[in-house]
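**Q** Structure for the following, please:
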Amino acid sequence: MKFFPLSDTNLEVSSLVLGCMRLKQLSISEAESLIRSAIEQGINFFDHADIYGHGVCEEIFAEALQMNPSIRETMILQSKCGIRSKENYYDLSKEHILRSVDGILKRLQTDYLDILLLHRPDPLVEPDEVAEAFDQLHSQGKVKYFGVSNHTPAQIELLQRSLPHKLIVNQIQLSIAHTPVIDSGVSFNMKVDQSINRDSSIVDYCRLNNITLQAWSPFQHGFFKGPFLGDTTNFPELNQIIDTIAKKYEVTNTAIATAWIERHPANIQVILGTTKPERLLDACKSSGVTLTREEWYQIYKAAGNIVP
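**A** Prediction:
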């Protein structure tokens, strides 16, 4: 397992993260097996959100581990808030953030979160309110560090201007088959669809400001349109190239898809949302793979992207 320091913190984090969005699909014993497998592979970072299973996923996680202080100190727990899924709108008000964190802590059976992320940008956000919420959570010892998810550079700047604490994480969608955060920079100033800037150069911004990026849905294409691995109907060339490179390194296609993201110099954490221990183990084998520059670009082009 690869590890690196997380932004401006004292946290040493695994490059792979166990995403807990689908724990609701598992029994307690199955969830325990998955989580234990992750820990055995060296994963020390676990990603939650209050909307995952409407909180049930956090409860399952704590119950599966029989959460206690000694176990809690061995892991880094991150959760997200800000989406009111039942009402279908976003809420980054001070009241909602504080109430959400109390619920998260209760369900995870812990006194504190290592990191709290704002799940989606709220057009009605009042940065000073967020600042008050963060300051209270930090002073009470409920949250150590803060970050965002799916935010643009300008949205981060707007928040950061008011915040007493540095935003250290931005969680974004990224996979071999979903690369808008890379595409426009590669084809800058060309009159092609790929050159349209859909992300406001978020990768460069985060690198310049020492904000750790986390990639969600690393094996999906589009917005939950399904996995691209094994999809030889829509991605025949991509799967052929990945399989060829996987054979060279004696790993599975899952490991190569993971290694492709890890190869980026931004130190991007990869969030694994699988519920299958064997798939988790396959992804963890990426730690023994460092793709060459040529291989990285071969995969990128096979996904349908141009390199001018």
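**Q** Going by C-alpha atoms from here, please, whenever you check contacts or count neighbours.
**A** Fine.
**Q** in the stretch 201-308 of the chain, which spans are strands?
**A** Here the stretch 201-308 of the chain has its strands, by DSSP state E, counting those that start in this stretch, at 212-216, 269-272.
**Q** now the helices: where do they sit in the stretch 1-150 of the chain?
**A** Assigned by DSSP state H, counting those that start in this stretch, the helices in the stretch 1-150 of the chain fall at 28-40, 56-65, 69-72, 94-108, 127-139.
**Q** Quick one: closest of those helices to Glu278.
**A** Of all the helices of the stretch 1-150 of the chain, helix 28-40 sits nearest to Glu278, with 9.0 Å by Cα to Cα.
**Q** Just the buried positions in the closest one, please.
**A** Along helix 28-40, these residues count as buried under the neighbour rule (16 or more other Cα atoms under 10 Å): Ile28, Glu30, Ala31, Glu32, Ser33, Leu34, Ile35, Arg36, Ser37, Ala38, Ile39.
**Q** That one to helix 56-65, inter-axis angle?
**A** Using axes from the mean of the first three to the mean of the last three Cα atoms, to 10 degrees, the inter-axis angle of helix 28-40 relative to helix 56-65 is 80 degrees.
**Q** Next, the second sequence, to be compared with the first:
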Amino acid sequence: MRTIKLGASALEVPVVAVGCMRINSLDKPQAERFVQTALEIGANFFEHADIYGGGKCEEIFADAIGMSPSVREKIILQSKCGIRPDKGMFDFSKEHILNSVDGILKRLKTEYLDVLLLHRPDTLVEPEEVAEAFDQLEQSGKVRHFGVSNQNPMQIQLLRKYVKQPIVANQLQLSITNATMISQGFNVNMENAAAVNRDGSILDFCRLHDITIQPWSPFQYGFFEGVFLGSEKFPELNEKIDEVAAKYGVTNTTIAIAWLLRHPANMQPVIGTMNIERLKDCVRAADIRLTREEWYEIFRAAGNILP
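**A** Predicted coordinates:
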């Protein structure tokens, strides 16, 4: 699969990441087949979080892939921490970050993470503590690269004031139908603008600072309201996507991911499917480059308005 550099690091990663949030929906033979297929098609970047399945998803993945030193050197592992469902809060304290990473490593049966992301901004964050945690994790060899998730420019800048490691990734909700970070860029100083700048121009910020955007829920509309592909709520969009898919001889799933990959920000969509055929369809998007006209046609078909 085509690769990109993750942020400003030297780490080469596939342009499609395999999200493992739903791997606990598979039985053991299914999970084994899924991860082996992913490896066979070059999708060796596996994305986790300590809260997925209450931690069980990381355990299931490690067992399914048969974690060993030889296996570990063939894969790239990313996980996230900072959400505490048991307490109903977010927690970026040094103690919690360090304890969370130890738990992640134990469940994944590995000695290190390639990437650790801070999940959901903690408004009580003390960036000095985050910096101490990152330094300790880096020096111990437990984490090699660091990033964030769902953060706006000022939140990242606050961390960057204290954290010496580069922020290599920012995981953000983005899809054809959830594209306000793109839409707001068209409506500069416009009365009755079609989109409101709610994120501080995070798209441009990440491009300026070499932070890879990892779109999550790339097929969803709203906040987990459903998938737009095949939905009667988006007839014009589906008609256009199907038309483009027919031109390239691929599925609508492939085109939905190709739309994200066409953006010059060099994004890395996180795919949450546990269906092998859909995973293959997503990976095929790495070989397709939509034209500028096709990209804008799909954008407008989703109801996005150009000024």
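**Q** TM-score for these two?
**A** Once superposed, chain against chain, the TM-score is 0.98 (TM-score structural alignment, normalised by the length of the second structure); 307 aligned residues with a Cα RMSD of 0.9 Å.
**Q** Tell me, how many residues neighbour Val169 of the first structure?
**A** Using other Cα atoms under 10 Å, Val169 of the first structure has 23 neighbouring residues.
**Q** you'd agree it is up against His151?
**A** No: Val169 of the first structure is beyond contact range of His151, at 10.1 Å (criterion: Cα atoms under 8 Å).
**Q** about what we covered before: what's the closest of the helices of the stretch 1-150 of the first structure to Pro227 of the first structure?
**A** That would be helix 28-40 among the helices of the stretch 1-150 of the first structure, by Cα to Cα, at 20.2 Å.
**Q** Check which helices and strands that closest one is in contact with.
**A** On a contact count with 3 or more Cα pairs under 8 Å, 6 or more residues apart in numbering; DSSP states H and E, helix 28-40 of the first structure meets helix 56-65, helix 277-284.
**Q** possible to save those as CSV with mean neighbour count and distance to Ala49 of the first structure?
**A** Putting those into CSV (neighbours: other Cα atoms under 10 Å; distance: least, Cα to Cα, whole Å) gives the following:
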stretch, mean neighbour count, distance to Ala49 of the first structure
helix 56-65, 21, 8
helix 277-284, 18, 20
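**Q** measure Lys164 of the second structure to Ser183 of the second structure for me?
**A** Distance of Lys164 of the second structure to Ser183 of the second structure, given as Cα to Cα, to the nearest Å: 32 Å.
**Q** still on that earlier bit, so can I have CSV of the buried residues of helix 28-40 of the first structure showing distance to Val289 of the first structure?
**A** Formatted as CSV, the buried residues of helix 28-40 of the first structure follow (distance: Cα to Cα, whole Å):
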residue, distance to Val289 of the first structure
Ile28, 33
Glu30, 29
Ala31, 28
Glu32, 28
Ser33, 25
Leu34, 23
Ile35, 23
Arg36, 23
Ser37, 20
Ala38, 18
Ile39, 20
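**Q** on that earlier part again, mean neighbour count, the strands of the stretch 201-308 of the first structure: which tops it?
**A** strand 269-272 (a mean of 25; mean count of other Cα atoms under 10 Å).
**Q** Distance from it to the middle of the chain?
**A** 5 Å (Cα atoms, centre = their mean, to the nearest Å).
**Q** That one vs the second structure, average offset?
**A** Aligned to the second structure and superposed, strand 269-272 of the first structure gives a mean residue distance of 0.6 Å (mean Cα distance after the TM-score superposition for the first structure).
**Q** packing partners for that strand?
**A** Packing partners of strand 269-272 of the first structure (3+ Cα pairs under 8 Å, 6+ apart): strand 16-19, strand 212-216, helix 253-262.
**Q** In the second structure, which residue range corresponds to that strand?
**A** Aligned by TM-score structural alignment, strand 269-272 of the first structure falls on residues 268-271 of the second structure.
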